[in-house]
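# sequence plus predicted model, see below.
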Amino acid sequence: MALLGLADPLPKHGKTMGYVRVPFSTNDSAYGFIASPITVIANGDGPTALLLAGTQGDEFEGQIALSNLAREIEPDQIKGRIIIFPMANTPAAQAGVRNSPIDGLNLNRIFPGDVRGRTTSMLASYIERALMPESDIVVDLHSGGNSLEYLSCASYVDHLNTDESFRRLALAAAFGAPTTLAMKAFEDRSTSGAARRAGAVRVSAEIGGGGRVSKASVDMSYNGIRNVLDWASILPFPDCQRADTNMMEVEAGRDYHYALHDGLFEPWVSLGDHVKEGQIAGLIHDVATPGSAPQEVHFAADGNVVCLRTMSMTKRGDCVLHLAQLPSDNLLKNLEKAKASTWLKDSYEKNSRQRSRRPKASKGNNDAP
């Protein structure tokens, strides 16, 4: 197994499986490190895809799917490079919890990180400064974790730059999930903002959750990645099947619903339900107070339920569900264009032609005075 330091260059040939050494000195291990699993598969000229999972450690489906891919793919099958980092927040993934048990930090809320900071901050810095600048595209696999469950979907953060947003939409469409969410959200502390700063295009997927794993959710994560790699002309996928995706939009201030009381949450809806503003979403029961009436949670807007809390015990401030809305006409038009887009292949071929036309470096002019 290879051991890579935080400043070591990534392999450019063959298949390398091993660990990234993240320094971690303890009372019991003065010169120790956390071993973050990594696989790099490279062959010839072509785009580079960075595949992430375990950014939040209680999201298991993507970790399994990427581990399967790392085991199966061989260099002679691909054209380009695939970087697989399946337990991005390694201490959190090892413990099966959302945030790192070492420093309490959520990796997907701390980019760009700091190589001189604590463990999670070092991991964020490594991903943004070492892995993402080497990559053309980034796919970050998520789920609802232990507390939430998602309707299976691809997602991307809608960006004010229309070209950037279109590239993300095309990459999300290539994933081939039944639903695609355009998220109107703040991205700078997440892998989305990190990829943008590094010059890569990032999309995500939210598949499953509830602290459990199903074969269907692992298969959807696996097939979505294979669909993307096929679209990118990195790894052919003969069984490529993309769903006719249902496009939706999510706005944080409107669509996320929170508990305002402590108690036991009883949902009155299911994933995929279409709901109306004012409709009861569920009840929060204060069982500890005899005679106490349950508190009603009402929908603040019309929409479709795409995420639902699976933990009954709920505290004030917990997200109990979120909705997604029908897309604008303009977004639907862009989706049809995005499905036919080959922007990555086109831009990579253009850059390759430009590199081939560059004059070779001069070895000196013997006739110079």
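Thanks, I have the structure now. Numbering: from 1, shown residues only.

# could you use CA atoms for every contact and neighbour count after this?
Noted.

# which residues touch Pro267?
Applying CA atoms under 8 Å, 6 or more residues apart in numbering, we find Pro267 in contact with 281-283.

# which of those residues has the most neighbours?
Compared across the contacts of Pro267, Ala281 has the highest neighbour count, 22 neighbours, by other CA atoms under 10 Å.

# helix or strand: which one has that one?
Assigned by DSSP states H and E, Ala281 falls within strand 280-285.

# Lys337 is in what secondary structure piece?
Using DSSP H and E, Lys337 maps to helix 329-339.

# one more: Pro37?
Using DSSP H and E, Pro37 maps to strand 33-43.

# now the element after that strand, going C-ward?
That would be, after strand 33-43 and using DSSP H and E, strand 48-52.

# buried sites along the next helix or strand after that following strand?
As assigned by DSSP H and E, the chain's next helix or strand after strand 48-52 is helix 61-72. Of all the residues in helix 61-72, those buried under the rule 16 or more other CA atoms under 10 Å are 61-67, 70.

# what's the strand holding Ala281 packed up against?
strand 263-267, strand 295-298 (3 or more CA pairs under 8 Å, 6 or more residues apart in numbering; DSSP states H and E).

# of the ones you listed, flag the one that's most buried.
strand 263-267 (a mean of 20; mean count of other CA atoms under 10 Å).

# which helices and strands sit right next to whichever helix or strand comes after that strand?
Next along the chain after strand 263-267, taking DSSP H and E as the criterion, comes strand 274-275. Strand 274-275 makes packing contacts with strand 303-309 when contacts are defined by 3+ CA pairs under 8 Å, 6+ apart.

# just the buried residues of the strand it packs on, please?
Those would be 303-309, for strand 303-309 by 16+ other CA under 10 Å.

# now it and strand 263-267, what's the angle there?
For strand 303-309 against strand 263-267, the angle by axes from the mean of the first three to the mean of the last three CA atoms, to 10 degrees is 140 degrees.

# in addition, the following structure is provided for comparison:
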Amino acid sequence: MNYGEVLNNAKTIIGKKCRVCKECNGIACKGEVPGVGGKGTGLAFIRNREKINQVKLHLDTIVPEDKIDTSIELFGRTLKYPILAAPIGGLEMNYGTAQLDDFTYSQAIVGGCKDAGVIGLTADGVKDAFFQDPLKAVGENEGWGIPTIKPWKNDEILKKISQAEEKQVPAIAIDIDAAGLVILAMLGKPVTRKSVDELKEITSATKLPVILKGVMTVEGAKKALEAGAYGIVVSNHGGRVLDHTLATIEVLPQIAEAVKGKMKIFIDGGFRDGVDIFKALALGADAVLIGRPYAVAAYGGGREGVELYTQKVGQELKETMIMTGCNEIQDIGKHCVSYSF
């Protein structure tokens, strides 16, 4: 199987919900929630892509030749690339097919990412099985995955963290911006916004690194730091929870300036290839989460498709590093790009 075959397979399977566009930019699917689009006008999703495209690279090949190393250290583990698969749940509702459920999808994501030397995040949802089944897939892969928990009441979150600890996972994530997720609101699930004190209760109850996903301001990043978070994901939930937000890469530089070195900074929102990954690293991210394209890879090729997509993006990152004079991830910085936002 090659990546082209993965895309063709995916289009056949999920083409009615996800068109598998040549550029996944939110235009064709705007407003399709449930579905894969952005909320309302879809402009938050669309803006994510537009602003990434506005960042331009500086070509520089007058450098000593050396080995290109794309690896990073996270959670006490070495990852081949600074790439993670973002958590995606509600598969049948959003992708319009029962071909993959939350368990088999998680098997493809967690296993394929592991095979490629990176880590996949798993999702949570309205039914207990939407957390337990993905967690089972993580357990099948020796804990090589990061469970994501919705912002339920704290006692429920702590219960799920305890279950994750039993699988010896490297970290857990809480997508705090899911408090505004339309689908959960429609189903009447008690997700809530969280105070700093509530988040402190969570981070102090586990030795696992806690990642807070859904931070879009400097103030939010500082509050996450105060709450004891290991890291944040600069994220607007793929444009699915609030219309007309800024793009994630647009707010990344100021957030990185405020908290870089004090906590890990991850980002998602419109990142598609190795060039996009490079841009995020240059503007202050430690690693990048990719969402919708991983779903396409899982539907189109299962575990193998996920591995193929990861290898493709990793190779693109390596090629970009060659052409910008960077040998290691830490060589990538603002001097490598130009941007005007």
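Nice, I can see it. What you see is a predicted model; the values in this text were computed from it and never measured.

# any idea what the TM-score comes out to?
Once superposed, the chains reach a TM-score of 0.29 (TM-score structural alignment, normalised by the length of the second structure), with 168 aligned residues with a CA RMSD of 6.5 Å.

# re earlier: which of the contacts of Pro267 of the first structure sits closest to Leu169 of the first structure?
Using CA to CA, Ala281 comes nearest to Leu169 of the first structure of the contacts of Pro267 of the first structure, at 30.3 Å.

# look up how far Val305 of the first structure lies from that closest one.
Distance of Ala281 of the first structure to Val305 of the first structure, computed by CA to CA, to the nearest Å: 10 Å.

# for Ala70 of the first structure, same thing?
From Ala70 of the first structure to Val305 of the first structure the distance is 34 Å (CA to CA).

# same thing with Val20 of the first structure?
The spacing between Val20 of the first structure and Val305 of the first structure, counted by CA to CA, is 39 Å.

# what comes up buried for the longest helix seen in the first structure?
The longest helix of the first structure (DSSP state H) is helix 215-231. For helix 215-231 of the first structure, a neighbour-count test (16+ other CA under 10 Å) marks 217-218, 220-231 as buried.

# a markdown table please, covering the residues you listed and showing distance to Lys333 of the first structure.
As requested, the buried residues of helix 215-231 of the first structure are exported to a markdown table (distance: CA to CA, whole Å):
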| residue | distance to Lys333 of the first structure |
| --- | --- |
| Ser217 | 29 |
| Val218 | 31 |
| Met220 | 26 |
| Ser221 | 26 |
| Tyr222 | 28 |
| Asn223 | 26 |
| Gly224 | 23 |
| Ile225 | 25 |
| Arg226 | 26 |
| Asn227 | 22 |
| Val228 | 21 |
| Leu229 | 25 |
| Asp230 | 24 |
| Trp231 | 20 |
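
# which of the residues you listed sit farthest apart?
Longest span within the buried residues of helix 215-231 of the first structure, CA to CA: Ser217 and Trp231, 21.0 Å.

# does Phe33 of the first structure touch Val22 like I think?
Yes: Phe33 of the first structure lies in contact with Val22 (CA atoms under 8 Å); the separation is 5.2 Å.

# these two: which has the busier surroundings?
Legend: neighbour count by other CA under 10 Å for Phe33 of the first structure and Val22, higher for Val22 (21 against 15).

# mind telling me what element that one is part of?
strand 14-23.

# helices and strands around that strand, which ones?
Counting by 3+ CA pairs under 8 Å, 6+ apart, strand 14-23 of the first structure packs on strand 2-4, strand 33-43, helix 119-126.

# most packed of the ones you listed?
helix 119-126 (a mean of 25).

# same for the helix or strand following it, what does it pack against?
Downstream of helix 119-126 of the first structure, the first helix or strand assigned by DSSP H and E is strand 137-142. Packing partners of strand 137-142 of the first structure (3+ CA pairs under 8 Å, 6+ apart): strand 48-52, helix 61-72, strand 201-209.

# circling back: okay, the buried residues of helix 61-72 of the first structure in a markdown table with distance to Met183 of the first structure next?
Below are the buried residues of helix 61-72 of the first structure laid out as a markdown table (distance: CA to CA, whole Å):
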| residue | distance to Met183 of the first structure |
| --- | --- |
| Glu61 | 21 |
| Gly62 | 20 |
| Gln63 | 23 |
| Ile64 | 25 |
| Ala65 | 24 |
| Leu66 | 24 |
| Ser67 | 28 |
| Ala70 | 29 |
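
# the strand holding Ala281 of the first structure versus strand 263-267: what angle between them?
Using the same axes, to 10 degrees: strand 280-285 of the first structure against strand 263-267 is 150 degrees.

# now do the buried residues in the helix or strand where Gly300 of the second structure lies.
If you go by DSSP H and E, Gly300 of the second structure is part of helix 292-323. Neighbour counts over helix 292-323 of the second structure (16+ other CA under 10 Å) mark 292-311, 313-318, 320-323 as buried.

# can I assume Val320 of the first structure is in contact with Arg309?
Yes: judged on CA under 8 Å, Val320 of the first structure makes contact with Arg309 at a distance of 4.7 Å.

# start and end of stretch 251-264 of the first structure, how far apart?
26 Å.

# equivalent analysis for stretch 202-218 of the first structure, please.
End to end - CA to CA - stretch 202-218 of the first structure spans 20 Å.

# before we move on, the earlier item: quick check: buried residues in the strand holding Val22 of the first structure?
Within strand 14-23 of the first structure, the residues scored as buried using 16+ other CA under 10 Å are 15-16, 19-23.

# just want the angle from that strand to strand 33-43.
If you take the same axes, to 10 degrees, strand 14-23 of the first structure sits at 160 degrees to strand 33-43.

# quick one: strand 14-23 of the first structure to helix 61-72, angle?
Going by the same axes, to 10 degrees, strand 14-23 of the first structure makes 130 degrees with helix 61-72.

# state the distance from Val139 of the first structure to Ser221 of the first structure.
Relative to Ser221 of the first structure, Val139 of the first structure is positioned 10 Å away (CA to CA).

# do the same with Thr180 of the first structure
Per CA to CA, Thr180 of the first structure is found 14 Å from Ser221 of the first structure.

# same question, Ala70 of the first structure
14 Å.

# show me which positions of the helix or strand harbouring Gly220 of the second structure end up buried.
If you go by DSSP H and E, Gly220 of the second structure is part of helix 218-226. For helix 218-226 of the second structure, burial by neighbour count (16+ other CA under 10 Å) applies to 218, 220-225.

# what's the answer for stretch 48-58 of the second structure, then?
Applying 16+ other CA under 10 Å to stretch 48-58 of the second structure flags 48-52, 55, 57 as buried.

# need those residues in CSV (columns: secondary structure and distance to Leu79 of the second structure).
Formatted as CSV, the buried residues of stretch 48-58 of the second structure follow (DSSP: H, G, I helix; E, B strand; the rest coil; distance: CA to CA, whole Å):
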residue, secondary structure, distance to Leu79 of the second structure
Asn48, helix, 26
Arg49, helix, 26
Glu50, helix, 29
Lys51, helix, 27
Ile52, helix, 24
Val55, coil, 26
Leu57, strand, 24
